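K.L.:
sequence and predicted model, in that order:
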Amino acid sequence: MNPKRLARLLFREYSIYSIYGYSGGNAAYADEAGPLTAELRFQAVTKSEIDNSRNELIVQQAWYHGEGAHAYACLKDSEIVGLCFFWHGERYRKRNFWPLAEAEAKLVQMVVLPEMRGRGIARSLIKFATREMSRQGFKHMYARIWWSNTPSLRAFKHAGWKRIATVIEISIFRWDKPLRLKLMSMSSQGK
């Protein structure tokens, strides 16, 4: 039997994620997150500001907001062109892909409008949001990124986050829960 065919029979699906992390307390890092140009600015945003966007892609992200969530945006001419959301506490426990302790949060969603990509907005938005989350007392932040999402991997790396682990999940035929392998980076500690 063909090995690929055998694998498809045994394994329903797989996923491979890089886990990136940031540990707060770097004052120099906090000062670096500024606007890319005079026309762009970064700020925390409310759910109603997201709901009132003229762009459907931005409006579709509004459900990430709410109790236990923090939302940050990049704005151009008062229009949201990029968003990221952190979850923590009970809000995140429902997802719980990467376990969080007290004073920890996970960046669960990031989007930059297609016409605004390639300008460093994601990197700057990550830096701004990380600084703001640190100011609110969050000591560690994490993000899960699909292993082949090169633009996101690059944005987190250039924003000063470090790859701390790789997580591989394999759904095996007739198993209720996927098999999860967590491969920690040599430089990471804890988790």
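P.N.:
Yes, it's here. Residues are numbered from 1 along each chain as shown.
K.L.:
make it CA atoms for all contacts and neighbour counts henceforth
P.N.:
Fine.
K.L.:
max-length helix in the chain?
P.N.:
Counting residues, the longest helix found in the chain (DSSP state H) is helix 121-135.
K.L.:
take this one as well and set it beside the first:
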Amino acid sequence: MTAVVKDGIKTAIGMLITDYRLNWIVASSGMPDAAGPDVVQARPEHYGAIAESLTPKVKGALSYARQGLPGMVLLQDGRPASVAHFARAAQYGRDATWPLRANEVALMDIATEQSERGRGLAVALIRGATRRYLEAGADRVVAFIWWTNTPSVRAFRKAGWRRIGFSAEWQWRGRWFALRIPLR
């Protein structure tokens, strides 16, 4: 197929589908090991440091805090190096992506300071936060990851999570449609 034909098809689809989301759905697969850095509940002083972050994704995590979602941070030298926010079913709002079962928690966002990346901090935060939620009585923690976000897919896999599904959502004529594919 020539590049002109491919571009024409993309343009035609773009005129019909105005927005889309393609996500891997991953879930915790049991109680993670307790080893590793301590993960703590985010407090106001942590959010003050996050507001000063030079990493846009970390600073953007404040939007989840403003929505009232609880956060967990992994501290390095007393400062948040990685932050994650979670939602229970009432706060979730992504049922089209993947509905939460009773007593599940969704990891909505995770971000690590640019200067701290590549050191396994996101994996440690995922493990530590998962452990806290499971110990507090959650049945499972789930997350959705943009399908081409290889670093996130890798981090969740290293944290012991597994893929449980794939979600495709698209907007056509102002209305959202979804296709959820569970995996075995």
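P.N.:
Nice, I can see it. These numbers come from a predicted model, not from an experiment.
K.L.:
what's the mean gap between the longest helix of structure 1 and the aligned bit of structure 2?
P.N.:
For helix 121-135 of structure 1, the mean deviation from structure 2 after alignment is 0.5 Å (mean Cα distance after the TM-score superposition for structure 1).
K.L.:
counting by contacts, list what that helix packs against.
P.N.:
With contacts taken as 3 or more Cα pairs under 8 Å, 6 or more residues apart in numbering; DSSP states H and E, helix 121-135 of structure 1 sits against helix 27-32, strand 40-44, strand 69-76, strand 79-87, strand 104-112, helix 150-158.
K.L.:
what angle sits between it and strand 79-87?
P.N.:
Counting by axes from the mean of the first three to the mean of the last three Cα atoms, to 10 degrees, helix 121-135 of structure 1 lies at 50 degrees to strand 79-87.
K.L.:
sorry, back to before: most tightly packed of the helices and strands packed on helix 121-135 of structure 1?
P.N.:
Mean neighbour count (mean count of other Cα atoms under 10 Å) peaks for strand 79-87 among these, with a mean of 24.
K.L.:
right, and A165 of structure 1 touches S187 too?
P.N.:
No: A165 of structure 1 is beyond contact range of S187, at 9.6 Å (criterion: Cα atoms under 8 Å).
K.L.:
which of those two has more neighbours?
P.N.:
Set side by side, A165 of structure 1 and S187 show more neighbours around A165, with 20 against 9, by other Cα atoms under 10 Å.
K.L.:
next SSE after the host helix or strand of the more buried one?
P.N.:
In the assignment (DSSP states H and E), A165 of structure 1 maps to strand 162-172. Going down the chain from strand 162-172 of structure 1, the next helix or strand is strand 179-184, by DSSP H and E.
K.L.:
who's in contact with that following strand?
P.N.:
With contact meaning Cα atoms under 8 Å, 6 or more residues apart in numbering, strand 179-184 of structure 1 is reached by I164, A165, T166, V167, I168, E169, I170, S171, I172.
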